[in-house]
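Colleague: can't give you the sequence, but here's the structure:
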């Protein structure tokens, strides 16, 4: 072995090393290896002793061979096994002995036992949150550590933590032995370093899309949580601030683990999946490539184990501006605003739920602490938008980052500092006294409480964010780690959000939840996930509206007799509304009412009855809120309290509810007035066109019945005093006339080509441009048909007709049967883009295009095939409560009723009997026969058919955007049934609705990413119109004019407002004409029809799912009714 030599400097080191291929990237090991390499390259030590476990030495020699050859040639470097430490301590006087770990007690003990002379020991502190029991810190206190020994801390924050840990450990010792035992070593500050950077700025990543790089281990429990970054990017993306970027999340992680999956799920929910790339395997070469391509680096450390941040330093060395959380050692890396930005963090004292837990589950305790640290998302958004949008700022910060690295963190400078420290260590000493009464486990708040920029105070006011409201209303799922499930409960989260719809102080929340010991953690976590935010207002600004009108207060009994009220006790608040409603329409009713003078008006009774049903729903909802606010469920008690306070209490408590009722009331009045005046004006034409062959002409109306479902233009059944019925539709009927009208329509022509005048039903129609009248066809049930072969053949004809017309939304209610003849009730969706696009794909390759089955085929997209599967209809309820046995209870969001018009019944079997093959299977060939004949006839007369299509230019059709319609309907219902939305200011409600509309429409755009560019639709431009409609209590339809590129929104009065002039890229008239013309080629037509036939027959035989989506309870009711009917028969 080597002898001690005078003036000979000897550096010893206990090396922590592992093959990267085995363990992947490890920050602690990386930092220790970087320090060791810097000592080898830049230090003045003559000799180095590197100690490793014996089994590692061979691989270490091979791995470090090139580096040692290049930079260590001038030094005497010995690689030794750790078991040689005692003998080496005896034989050598080390200038310093280093350990890549702060717990140097074992080395001090070895030195005490074996060294012939004293030498300094240094240990590098890294994560200091691992020793929850403080046992290793106590070991330091009790060990023979000397004033010549020092623990090296990389940041000021870490140095403070180290001192606090020592203080806590000393206190625990004092509690046990009754005497304070000081730590006798030193705690010094020497940052970690990096190789010097080139002086010139490094160009930003190539390409048109700016790259945001997050580099580090993918773990929320011991690294950082990236969900807040996604929340910020989601805001910027949906607000339109930043539209193009790529977020690269790089580092060791488990692709199937909860954390990565949660990031992916949130990215999909926020429509960001195309903007995010994961790199879960990052070696040194890949790391350099990612840094070379990045434009912005982001690291939002929130974990107490993080103490410095090598990855940000690497980014700065590469000339990349950094965005860092204002947390621990990160705040030492940069000056915010010069080399990048520090983002404010907020935390609170969570020790009551994590300190004791740290003894048994350190990882979970650290996760709790980390989840209780919130970054300022607004500041993060500002930093991101600045660096992404301002190239000059990026360049300036790039140069500043390089200078900062070279002037503060370069290894040559830091190794010089280390040499000076080693020279001084024998003269330094530190003694620390400890206090009694410390709790067991890691005192996170005492030790790390200073990490966050600010602490959550009892005097702070918090308020639910729009994201919080979306989570409350389940329009957004939200996320928390499974390890926190004992601390976070979805229902409790929603309950806290509900209380914070208006600003509340933290202290008041503690009073509201006195038994919630973890409330501070919950609030901190909610801050972190942008569910709540700090509020400058002590109280929210509640919207106010004028009180009840004078006419409501006048005791004027309702003059309309025969009205039925759903419940008599609350009817007294509805009757004044009905009385006023009747006043407003009375003169219009008188002009068209056929009732004799002095007799009861059945017309006004029918109109008023529909208003009662609507008004009762709205009133019951407010009463339900009122009951909830006063913790009552008894209907009688609620009404008694409401009577004592007056109905004004509802208006004051729920102002948006009152405003919405006002809007709906006057909309309804305007629609009915308009209808009545139009019928009076058009009565002569109506008699001439519809009733000229009747025994008696009509002179007035006797009733009006609302037929409108959840959406669409208003539709009413009109009953005239001659016993005849018509349907009034508030839309242009030109497209219906051309398709299924009684004269010179496409359906008539097809019937002629097929030589079957009853193949498709046609209607008499009187179109008045903005509205029109349609012949009323009473629907029969299929079970009444004695010729199911003909029924299915004609349904096949209807399917071919719909496909060749590009129709969609052909559901059971839209397809009536009369005289075994199918009638298309509404043909307002002609030339629908998805149907035509899919038909085009099928004609390009018929043999392969139908492999995905009926649902994704052009025929499936018409909706007509659902007639054999759907035997129920759903209608949204606009009240979330109902009265049951004198109690107010929760109501289902939809009314679901059976609709059996197309139910097949034959020889003891029916469509819902659950047997295989289904009863419809035997009629598949009849359907195919009708379908083939229809498509073939249209193809043979393609010129005439295309002429029809071209004549559609300028016709209005309903446009169904490519989005989730259920999401839009849910939001419209929420406006009527969610109590929390009632207290929002009008401005905030407007912003909330617009944001939600943007999300729904953006999701529609993202869902089209696989489509060819011409077929993609810019759905997000509809967001403002959607939100405006919601706020105006309107479910607005969108309209396109065929042959044109614009899209319009239809208002409640039937008028159109242009939304976008350049919305559609494909002229569907030209495209469908082109496809029809191609079918004139009999070879292509036969290929298409043969492939389609194979799909249809297979579907009828094997894939019909009769009763799809029908609730089981309703199915059983239907089955019992059918069985009873069979028994009676």
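Modeller: Nice, thanks for sending it over. Just so it is clear, the model here is predicted, and its values are computed rather than measured. Numbers count the residues shown, from 1 in each chain.
Colleague: okay, CA-based contacts and neighbour counts for the rest of this
Modeller: Noted.
Colleague: Just give me how far the longest helix along the chain sits from the chain centre.
Modeller: When the chain is parsed with DSSP state H, its longest helix is helix 655-690. Taking Cα atoms, centre = their mean, to the nearest Å, the mean C-alpha location of helix 655-690 is offset from the chain mean by 39 Å.
Colleague: Now it: buried residues?
Modeller: Neighbour counts over helix 655-690 (16 or more other Cα atoms under 10 Å) mark 655-661, 664-665, 667-670, 672-677, 679-680, 683, 686-687, 690 as buried.
Colleague: Next SSE downstream of the helix or strand hosting residue 1086?
Modeller: Residue 1086 belongs to helix 1082-1098 when elements are defined using DSSP states H and E. Using DSSP H and E, the helix or strand that follows helix 1082-1098 towards the C-terminus is helix 1112-1128.
Colleague: list the helices and strands that following helix packs on?
Modeller: When contacts are defined as 3 or more Cα pairs under 8 Å, 6 or more residues apart in numbering; DSSP states H and E, helix 1112-1128 sits against strand 894-898.
Colleague: before we move on, the earlier item: from the middle of its chain, how far away would the helix holding residue 1086 be?
Modeller: With Cα atoms, centre = their mean, you get 41 Å for helix 1082-1098.
Colleague: next one: stretch 1074-1092
Modeller: The chain centroid and the centroid of stretch 1074-1092 are separated by 42 Å under Cα atoms, centre = their mean.
Colleague: if we look at that stretch, which residues are touching it?
Modeller: 804, 839-840, 842-843, 846-847, 850, 932, 936, 938-940, 942-943, 946 (Cα atoms under 8 Å, 6 or more residues apart in numbering).
Colleague: next one: stretch 215-235
Modeller: Contacts for stretch 215-235 (Cα under 8 Å, 6+ apart): 25-26, 249-254, 259-260, 263, 266-267, 270, 272, 298-306, 311, 363-364, 366-367, 370-371, 375, 377-378, 380-381, 528-530.
Colleague: Let's see that with 7 Å instead.
Modeller: Stretch 215-235 is contacted by residues 249-253, 259, 263, 270, 300-303, 305-306, 311, 363-364, 366-367, 377, 380-381, 528-529 when judged by Cα atoms under 7 Å, 6 or more residues apart in numbering.
Colleague: Stretch 401-408: which residues count as buried?
Modeller: In stretch 401-408, counting by 16+ other Cα under 10 Å, buried: 401, 402, 403, 404, 405, 406.
Colleague: same thing with stretch 108-118?
Modeller: So, applying 16+ other Cα under 10 Å, buried residues of stretch 108-118: 108, 110, 111, 112, 114, 115, 118.
Colleague: let's bring in a second model and compare:
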């Protein structure tokens, strides 16, 4: 069977080059590469806004597989996706695409979105809109972890209860919810012995020293509060038989976070030697893993939903010490691949929600405020660090188990087939029918984005009608048409009008005698004919006759 896939393509969603390295960009970049490499595709389509995006898409795919058939289609050509059967959207905001599809045919193809950050107001609105937009049983939202799935279900449950109460209806449903993790190219994280020696010499890490590493965005606001980690590291370092190092590999966001991380380390873990490496540089990003003996990331922030970094660390053969939090709870098996440190959440949160919703707090203050109510077990973290520092055999065993686990479950070669199975499931549901809220004849398919000529019908004296009759204005013809068209401002949005040849055909017909609007409009493509007739009337090339 010929397998064709499609995705909504915008360069910002599928590339990290020249941009801050954030989770959704890394995930999008890796997903596209993996879909091309492991999807068994004969063709890949893209939904784009313009020619520049189309060219960027073709170049992007060609760099991965120069022989894969590609095509790009704008929103004006939904039929270009009928053979694909689905369009992947790199986020949870699927409602726009569902309304767009409704103008075409709701059973033409499925839509599949994926969660990234779910804590922003925009993300929550997008998830809530899934119950209002015309999503169908053959659409799906992929949640990347059990924690993300639980959050989405709670949000939809609350929104659904409100909608049922508000409108007195019994059935409120959204798309299918599926759980599929993010993936990594595990081979690209294989340890590099030469890089290990080079980086450890550069940083002054001795052969018997033990280095922990944090890789990612160094932000207390949107990633994690470093102070508890420092307290645990200091407890582990005191009395340790080996010198301990901590490598902070990433970039500070915002730059003021430099003091939070570096000054905080100096104050709270003076027994640990702390290094900062700017891992946004490609070679450093690839090599720095090899300098470490263990990975740690004690996230306490609701911004996180899956967490790629621990999976990347496991692929690099590192044991991990992470908080028992969000997606980490799925990816790391306690005592096998490393340690998951228990977390506790508590305190009020309604005030945070109110201030954020009212615009009193920015998103950064909202998530930072929420992290105040999250704590990890510092003694347990210190014990985990001490275990891995003192026991080289345990480090090696856990690192080997982690690498095998990452290859088996989180390599894209294992993840992409799960997406393909989901796409096949959606296709089967589509074939089974059961369309929800089909468009009704005479009604707007997209109520809040209607045809302006219909919704503003009370503005003009009258509207054009098929039976209206028109005649050629005195002196009208090709020369007059071209003279009008040369005047600045006369041909605004000319691509929406009939061609010059089609307009001349209208004038030629009227030279034979009066004609109806229906007859004249038929001389140009549907929709453009009537618009072209009004344009001729607008510039006194034709006249209405009673």
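Modeller: Perfect, I can see it now. Since this is a predicted model, take the numbers as computed values, not measurements.
Colleague: still on that earlier bit, please identify which of the buried residues of stretch 401-408 of the first structure is nearest to residue 705 of the first structure.
Modeller: residue 401 (72.9 Å; Cα to Cα).
Colleague: what's the strand or helix carrying the closest one packed up against?
Modeller: Using DSSP H and E, the element containing residue 401 of the first structure is helix 391-404. Applying 3 or more Cα pairs under 7 Å, 6 or more residues apart in numbering; DSSP states H and E, we find helix 391-404 of the first structure packed against helix 310-317.
Colleague: And the helix it packs on, what does it pack against?
Modeller: Contact partners of helix 310-317 of the first structure among helices and strands, from 3+ Cα pairs under 7 Å, 6+ apart: helix 391-404.
Colleague: Mean deviation, the helix it packs on versus the second structure?
Modeller: Compared with the second structure after fitting, helix 391-404 of the first structure deviates on average by 0.6 Å (mean Cα distance after the TM-score superposition for the first structure).
Colleague: Run through who's touching that helix.
Modeller: Residues contacting helix 391-404 of the first structure (Cα under 7 Å, 6+ apart): 197, 199, 201, 316, 317, 319, 320, 321, 338, 339, 340, 387.
Colleague: can you map out the helices along the stretch 751-900 of the first structure?
Modeller: Under the criterion DSSP state H, counting those that start in this stretch, helices of the stretch 751-900 of the first structure are mapped to 788-805, 833-844, 846-849, 858-861.
Colleague: Go through these and name the closest to residue 823 of the first structure.
Modeller: helix 788-805 (8.6 Å).
Colleague: just checking, what packs against that closest one?
Modeller: Using 3+ Cα pairs under 7 Å, 6+ apart, the elements in contact with helix 788-805 of the first structure are helix 924-940.
Colleague: Who are the packing partners of the helix it packs on?
Modeller: Other elements packing on helix 924-940 of the first structure under the criterion 3+ Cα pairs under 7 Å, 6+ apart are helix 788-805, helix 1082-1098.
Colleague: picking that back up, of the contacts of stretch 1074-1092 of the first structure, buried ones?
Modeller: 804, 839-840, 842-843, 846, 850, 932, 936, 938-940, 942, 946.
Colleague: Looking at those, spot the one nearest residue 243 of the first structure.
Modeller: residue 840 (31.8 Å).
Colleague: who's in contact with that closest one?
Modeller: Contact analysis of residue 840 of the first structure by Cα under 7 Å, 6+ apart lists residue 1075.
Colleague: Map it onto the second structure.
Modeller: For residue 840 of the first structure, there is no aligned residue in the second structure (criterion: TM-score structural alignment).
Colleague: Please report the distance of residue 840 of the first structure from residue 858 of the first structure.
Modeller: 9 Å (Cα to Cα, to the nearest Å).
Colleague: cool, and residue 875 of the first structure?
Modeller: Counting by Cα to Cα - residue 875 of the first structure and residue 858 of the first structure are separated by 27 Å.
Colleague: picking that back up, with distance to residue 37 of the first structure as extra columns, can I get the helices of the stretch 751-900 of the first structure in CSV?
Modeller: As requested, those are exported to CSV (distance: least, Cα to Cα, whole Å):
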stretch, distance to residue 37 of the first structure
helix 788-805, 72
helix 833-844, 62
helix 846-849, 61
helix 858-861, 66
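Colleague: out of these, which comes closest to residue 134 of the first structure?
Modeller: Per Cα to Cα, nearest to residue 134 of the first structure of those: helix 833-844, 65.4 Å.
Colleague: distance between that closest one and the chain's centre?
Modeller: 30 Å.
Colleague: ok, residue 481 of the second structure - how many residues close by?
Modeller: 19 (other Cα atoms under 10 Å).
Colleague: if I line the two up, what does it land on in the first structure?
Modeller: Using TM-score structural alignment, residue 481 of the second structure sits opposite a gap in the first structure.
Colleague: Tell me how far the most centrally placed residue in the first structure lies from residue 1123 of the first structure.
Modeller: Closest to where the C-alpha atoms of the first structure average out (Cα atoms, centre = their mean) is residue 269, at 3.6 Å. Here the criterion is Cα to Cα. By it, residue 269 of the first structure lies 46 Å from residue 1123 of the first structure.
Colleague: same question, residue 114 of the first structure
Modeller: Computed as Cα to Cα, the residue 114 of the first structure to residue 1123 of the first structure distance reads 96 Å.
Colleague: again, but for residue 800 of the first structure
Modeller: From residue 800 of the first structure over to residue 1123 of the first structure the distance is 35 Å, taken as Cα to Cα.
Colleague: Neighbour count for these two, which is higher?
Modeller: Neighbours per residue, other Cα under 10 Å: of residue 800 of the first structure and residue 1123, the larger number sits with residue 800, 24 against 13.
Colleague: If I follow the layout properly, the more buried one ends up in contact with residue 933?
Modeller: No: taking contacts as Cα atoms under 7 Å, residue 800 of the first structure lies outside contact range of residue 933: 8.2 Å.
Colleague: Now for the buried residues of stretch 401-408 of the first structure: which two are most distant?
Modeller: 401 and 406 (8.8 Å).
Colleague: Please identify the helix or strand for the aligned partner of residue 324 of the first structure in the second structure.
Modeller: The equivalent of residue 324 of the first structure in the second structure is residue 322 (alignment by TM-score structural alignment). Counting by DSSP H and E, the element that carries residue 322 of the second structure is strand 320-323.
Colleague: Need the residues that contact that strand.
Modeller: By Cα under 7 Å, 6+ apart, the list of residues contacting strand 320-323 of the second structure reads 294-299, 310, 337-343, 376.
Colleague: buried sites along stretch 27-44 of the second structure?
Modeller: Applying 16+ other Cα under 10 Å to stretch 27-44 of the second structure flags 27-39, 43-44 as buried.
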